[in-house]
Each structure stands twice: as C-alpha cells, then as structure tokens.
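**Q** Sequence and predicted structure below; questions after.
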Amino acid sequence: MSFPWSEASATGVGSYPGTDAAGTVGNVFGELPLPHLPELPGRGPGADMVGRGAAFLVELPVHLQPSGWRFADRPGVDMRRAHDYLKRDLDLLEERDPEGPVKLQVCGPWTLAASIELPAGERVLRDAGAVRDLVDSLADGVREHVAEVRRRLPRAEILLQVDEPSLPAVLAARIPTASGFRTLRSVAAPVVQEGLRKVLAAADAFPIVHCCARDVPFKVLLGAGARGLSVEPSAIPVKGDEVIGEAIEDGVAFFFGVIPGVDAPLPDPGRSVQPVRELWRRLGIRPDSLARQVVVTPACGLAGASPRYARQALEHCVNAARSLSENPE
C-alpha cells in the first residue's frame, strides 16, 4: 500500500484556538509529520467552519443573519471577510513553500446544506433543487481552491479532507426545521453518497472524510470514494465490522482521533493508540501495516482547547504515532 505520508505520521483535524494565524501555521508545520492548513474560528464570522465552507461556493452568495448563514443576492461583509481570511492563510502557506503532503479541509456539502438557510429562512436541506445547486457549486469551488493551492505550493502533494459532522443527522432526519418543532425529512443514502462523491472527486486530491459523530455511515463514505476516514476508534462497530476489515485490506487509510479536542489529562502516548492496536487484532489484520495506514490525530478540532493543550496535543499525537511504528503489537 502506498500513501502520500511517511510512516508514523500525525496531523490535526483542522481548527485551533486563538487568532494568531502565523504562529499557528508555524506550530503545525514545525511539529507535525503531516502538516495541514490550520483554521482559526476564534477570529470570528467567516473563519468558522460553515463560513469558510460557504466561501468556496461559486455564484451562490451568502451573508450572515442573526440565525446564521443565508443565501442572498450578493455576498455580505462577513463573506468578504471569509475570503480575506482564506487568502491570508494561503499566503502564510506559500511563504513556507512546503515539500511533501499537505492537508486541506473544507466543510462538506451535507453539513453546509444542513447549516445554511434559504432566503426564506429554512435550511437548504429542505429543497432538493437547492441542495443540487449547492453540491455543484461547492465542487466547482473546491476544484478552484485546490488548483490555487497547487499553484502556490508546487512541491506539495495535496490531501483534501471533507468535514461532515452533520451527515449522520441528515441521514437520520435529525436536522431541525427553522421553527425547531419538527425535523427535516431524511435524505436517501444513495443521494447523500452521490453528492459527497462529486465534491471528493472534484479536485483530484487524496480524498478524506472526517466525521466526529458516533454513528458514522461508513458504507456511504466508502461508496463516495473516500480513501481516508477520519474518525474515533470507538466509532468502529464491534458487530458487523466486516466493512471496516475489507476497507483496511483495500488500502483505505484511517485518521484515528485518539485524544480529546478539549483540555483533558493525556495518558502515555502508547496507551492512547492501544484501541487502534486492538482493532487491528480483532479484525485479524497484520500489525505491520499500522504505522503506514493509520495517521494519529485528536478526536476533533482544537478550537475549544487552550493554546497550551493544543501544543501538547500535537506533541502527544506525534509520539503516539511513533509508538505504533516502534511497537505495533
């Protein structure tokens, strides 16, 4: 199996605390074997996951309302700020001119559809036609974004992580209506899969899907073409885990979140990845593939953590990944 990263790699999920973009980029590229573009939602609207995701939409302007992001006739000041944040962040990456793998993150189509409102105030998810427009627009925007990053970072190999925290709720009809008294109708798995596939395939980059929910729809993600799954080990089902075993044997990588995304006591790094070793053992997979096929991460973004914990978390993940290489069994 061949992957863009080296053995014993670790990375972050996406977000970090604070507003110091230059300092955070320095920490990420200085500490992590697999660096990525940091996200700093603490800077305010437009730096949050949905706001940055909306900035990738092509010819679908949004502006910020008290209830959240909403489609509009023209982009609002917060959307212009989102584009400015993204440009400045890419400038920082270009200054470093990294060689090797670099991971980018974008908010997925189904999380955007469950978060952005139509002009009348209901979620985009309610309107199938609007959802199709959003998926197509996001695919175009992701294609343009990755192409720009490739122009700026000619020595880098790009990995694309699509964040879908709301996808299980979309499938299970758990997204509330604007009134909050009902929930929106579920979307069929084949429709969800095809929408996600369009975005994953748009950029011709190594495709990863991150989902921090417990009920991860593994078949949908794999069917959409994900070659990497960013989940917690506890999300892997004990019963019916044949899908995971087959995915591992087919060369799907796992970005396992092994420590909390908020301040918490950190155990010995080797203990943090013990559930990963146990999973490989349970599935009967040779342990010598662990250090290549598994990338160690926090369980979710670190925006809610203290800056001190965020730095410790990166170091911990690096050491935990190294322990998988040194002691896979």
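**A** Cool, got the structure. Because the structure is a prediction, the values reported are computed rather than measured. Residues are numbered from 1 along each chain as shown.

**Q** Please count neighbours and contacts with C-alpha atoms only from this point.
**A** Noted.

**Q** Isn't Ser230 up against Ala213?
**A** No. Counting by C-alpha atoms under 8 Å, Ser230 does not reach Ala213; the two are 10.7 Å apart.

**Q** So those two - more neighbours on which side?
**A** Between Ser230 and Ala213, counting by other C-alpha atoms under 10 Å, Ser230 is the more crowded of the two (27 against 17).

**Q** what number of residues lie near Val216?
**A** 22.

**Q** Helix or strand: which one has it?
**A** Under DSSP states H and E, no helix or strand contains Val216.

**Q** What residues does it make contact with?
**A** Contact partners of Val216, counting by C-alpha atoms under 8 Å, 6 or more residues apart in numbering, are 168, 235.

**Q** Please tell me how far it sits from Val142.
**A** 23 Å (C-alpha to C-alpha, to the nearest Å).

**Q** Could you do Gly44 as well?
**A** If you measure Gly44 against Val142 using C-alpha to C-alpha, the figure is 22 Å.

**Q** again, but for Glu31
**A** Counting by C-alpha to C-alpha, the gap from Glu31 to Val142 is 27 Å.

**Q** what sits against Ser323?
**A** By C-alpha under 8 Å, 6+ apart, the neighbours of Ser323 are 8, 269-270.

**Q** ranking those residues by neighbours, who comes first?
**A** Ala8 (24 neighbours).

**Q** what separates that residue from Leu34, distance-wise?
**A** For Ala8 relative to Leu34 (C-alpha to C-alpha), the value is 10 Å.

**Q** adding another structure so you can compare the two:
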Amino acid sequence: MTDTWKFPWGPAAATGVGSMPGEDVREAARIVTGTLETLPFLPELPARGPGADMTGRTAGLLAELYAHLQPSGWRIADRPGRDTRRARAWLREDLDAIEEFTQGYEGALKVSAVGPWSLAAALERRNGEAMLGDSGARRDLAASLAEGLAAHLAEVRRRLPGVRPVLQLDEPSLPAVLSGRVPTASGYRAHRAVDPAVAEEALRGLIAAAGDTPVVVHCCAAEVPFGLLRGAGATGISFDAGLLTERDDEAVGEAAEGGTALFAGVVPGRGAEAEELSDPAGTVGGVRSLWRRLGLSPGLLAELVTPTPACGLAGASPGYARAALVHCARAARSLADNPE
C-alpha cells in the first residue's frame, strides 16, 4: 500500500498528458488551471511551429548540446541557432502564462520533456542517423538532458515558489527501442534492440538526477514496460488504457501493489463532439473491472489511479480539449465516490 505523501497531487486527481490545441498559450494555461484542481500541467502547443513540439522543446532544454531543424527532423548542431533560440522563447512564454494563472496556487504542477530513449530515437547525429545508434552519443545526450532538466525544474521553482513540480518523461518510442523497431535513416533496416538493463539504467540515472521531484514516465504505445519503469524508480507510469491487454494484467497489478501511481489514459485524445463525454463512471469502468480482476483493494483506486486523456490533445478542437479535461476530473471524482 502506498503512502499519500509520495503523491503531491493527492487522491481523486486528474491531469492531461501535455499538448493542447491552438496557438494561444494564455488560453491553454487558463483552461488547464481552471479545470484541473490538483494536478494542472504546463501545456505544449505544437501548432505554434518548430520548437513548440515535444522534441523541439526538449532539444531547447539540453545543456551544451544544440539542435536545428532539418527536412528529416531535429539534428545535433555545433552551436545554438535560430531553432534553439525559438524553442527557448516558446518555453519562456509558456512559463510566463502558467505563472500568471497559478498566482496563489500551492500544489503540484506537471511539466514534461521527452525521455532519453525517445529523444535518442528522434534526434539525429550530424550524419543523419539517430543518436540511438551510438552508445557514446546516447550517454552524452542523457547527461545533457539531466543537466537541462535540473535547470528547468529550478526555474519552475523560482517562478512558482508555492508549486511542487512533477516531472513527466515522455517515452512513446521506448517499446520500439527495446524491440529493435526504430528504423535507420534509410528505412531499410532498424537499429539494434537496446538491452532492457541498459534502458533501465539510463532512466534510473535521469530520475535520480531529478532529486526529490516525483517522476512519471508516459508511454502511449502498446507493450508498456511496467517492470522496467518501476525498476528505474518511476513514481508513476502513464499509459493508454485502451491498449492494455490481458498480458499486461500482472504487470499492472504488481505496479499497483508496489505503490506506483497509474496515470490511466481513459478519455479519447480527440472526438467529434464534446457532448460525447457524458458518462464519467462509464469512462473508468474498465479500470474498475481491471481492479476487481486483480483482486486489488477498491480503497486504493482513487489514490493510485489518475484519469487522463489517452494521449495529447493537440489534434482536438479547443472545445473538445477543454471538455476532455473536465471529463477526466469528473471521472476521478467517480473513482473516489464509487470505488466498487
């Protein structure tokens, strides 16, 4: 059974994954802080352009490593250029907006960055191949990311002294990294699979570098490596609940019994009409069924499970994005009020 002090967002919490639609960062911050009482997040608005996307934003955080945008994607550069400056400017705007809308707020705030493995799969070396294919480059990238994230978290604390940051590491490519499914630049072959022990060690180092900041690892792909992420020291694991299979039951049960927070993506990332979101209890019905199947205590549901959208909301309409976050909050209250 977990101790509530481990989770600064408290029971019956809900949150988003990270991205929001549109280009108005103040409006995104207003929606996020107005709908999520205990775990708002720093929004990403990729529609603004390069550098506001998850890879570009994270590249802008790196310490003593720089990246610029090529037709094939983000590539390591010798010095900071226009793309780096733009990514950092977007992030300053994001922090300005969230600072404005969290005046007087004291609680958890989730900030996100791409994790070391998905970043290594996305960032290119100078020869155009992913950093994933070079073990030395991967180590340098992980060290740069750890230093950059430490500075970012310090900046969040400085700007928002009443806030406790929660760090989310986005690892959508981790299952592909572990199974050798990340294609090379030519597309004719794939990078060699990374040993799970190596992957766990790198994540453990990054999580340790975050100090006392709780770290949630988000993976919206199938075959989430729950055991590996727990072994690396993740406080929580975020996943698309719709992609779970019976093969995942044991891993999810072990995570819950071990006190790992479960950020369950139960609300579609996009929808035709906001009115489709009308049954909060039904939205988390699958989670309740899983809980019963695993024989877990109903009393732990609202403590360990945080409803979220299945993935980012960048592709949704503004109305649907707001409705999805409101629906997640109602689903969280449903878990607390009716755990059985």
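**A** Sure thing, it's come through. Quick caveat: nothing in here was measured; it's all calculated off a predicted structure.

**Q** Mind checking the TM-score on these two?
**A** After superposition, the two chains reach a TM-score (TM-score structural alignment, normalised by the length of structure 1) of 0.97; 329 aligned residues with a C-alpha RMSD of 1.3 Å.

**Q** picking up where we left off before, which of Gly44 and Val142 of structure 1 has more neighbours?
**A** Val142 (25 against 13).

**Q** That one belongs to a strand?
**A** No. According to DSSP: H, G, I helix; E, B strand; the rest coil, Val142 of structure 1 belongs to no strand; its state is helix.

**Q** now for it: what does it line up with in structure 2?
**A** With TM-score structural alignment as the criterion, Val142 of structure 1 lines up with Leu149 in structure 2.

**Q** and the nearest residue to its match once chain neighbours are set aside, what is it in contact with?
**A** Nearest non-adjacent residue to Leu149 of structure 2, counting by C-alpha to C-alpha, 6 or more residues apart in numbering: Leu61, 6.7 Å away. Shown in contact with Leu61 of structure 2 (C-alpha under 8 Å, 6+ apart): 88, 145, 148-149, 152.

**Q** Next one: the aligned residue in structure 1 for Leu61 of structure 2 from Leu283 of structure 1, what distance?
**A** Structural correspondence for Leu61 of structure 2 with respect to structure 1 (TM-score structural alignment): Phe56. Phe56 of structure 1 sits at a distance of 39 Å from Leu283 of structure 1 (criterion: C-alpha to C-alpha).

**Q** now swap in Ala54 of structure 1 and tell me
**A** For Ala54 of structure 1, the distance to Leu283 of structure 1 - C-alpha to C-alpha - is 39 Å.

**Q** Pick out whichever of those two has more residues nearby.
**A** The neighbour comparison of Ala54 of structure 1 against Leu283 (other C-alpha under 10 Å) goes to Ala54, with 30 against 15.

**Q** can you confirm that one is in a strand?
**A** No. Assessed with three-state DSSP, Ala54 of structure 1 is helix; it does not lie in a strand.

**Q** any chance you could map the helices in the stretch 201-340 of structure 2?
**A** 226-231, 249-257, 280-283, 285-294, 301-304, 318-337 (DSSP state H, counting those that start in this stretch).

**Q** Name the residues that touch the first one?
**A** Counting by C-alpha under 8 Å, 6+ apart, the neighbours of helix 226-231 of structure 2 from elsewhere in the structure are 196, 200, 203-204, 217, 237, 251-252, 255, 260.

**Q** can you tell me the mean distance of it from structure 1 after alignment?
**A** Helix 226-231 of structure 2, aligned to structure 1 and superposed, deviates on average by 1.1 Å (mean C-alpha distance after the TM-score superposition for structure 1).

**Q** Which residue numbers in structure 1 does that helix align to?
**A** Under TM-score structural alignment, the match for helix 226-231 of structure 2 is residues 218-223.

**Q** any idea how far the matching stretch is from the chain center?
**A** 15 Å (C-alpha atoms, centre = their mean, to the nearest Å).

**Q** in it, what counts as buried?
**A** 218, 220-222 (16 or more other C-alpha atoms under 10 Å).

**Q** want to throw the helices of the stretch 201-340 of structure 2 into CSV with distance to Pro8 of structure 2?
**A** Below are the helices of the stretch 201-340 of structure 2 laid out as CSV (distance: least, C-alpha to C-alpha, whole Å):
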stretch, distance to Pro8 of structure 2
helix 226-231, 19
helix 249-257, 17
helix 280-283, 24
helix 285-294, 22
helix 301-304, 11
helix 318-337, 16
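
**Q** Select, out of those, the one closest to Ser186 of structure 2.
**A** Of all these, it is helix 226-231 that lies closest to Ser186 of structure 2, at 30.0 Å by C-alpha to C-alpha.

**Q** Show me what counts as buried in stretch 86-104 of structure 2.
**A** 86-91, 94-95, 97-99, 101-102.

**Q** quick one on the thing from earlier: go through the helices of the stretch 201-340 of structure 2 and name the closest to Val111 of structure 2.
**A** Nearest of those (C-alpha to C-alpha): helix 318-337, 16.3 Å.

**Q** Please flag which of the buried residues of stretch 86-104 of structure 2 sit within strands.
**A** Using DSSP state E, no member of these falls in strands.

**Q** And those residues, which is closest to Pro175 of structure 2?
**A** Using C-alpha to C-alpha, the buried residues of stretch 86-104 of structure 2 come closest to Pro175 of structure 2 at Ala87, 27.3 Å.

**Q** Tell me which of the contacts of Leu61 of structure 2 persist in structure 1.
**A** For the contacts of Leu61 of structure 2, the subset whose aligned partners also touch in structure 1 (both residues aligned by TM-score structural alignment, their matches' C-alpha atoms under 8 Å) is 145, 148-149, 152.

**Q** Alright, that wraps it up for me.
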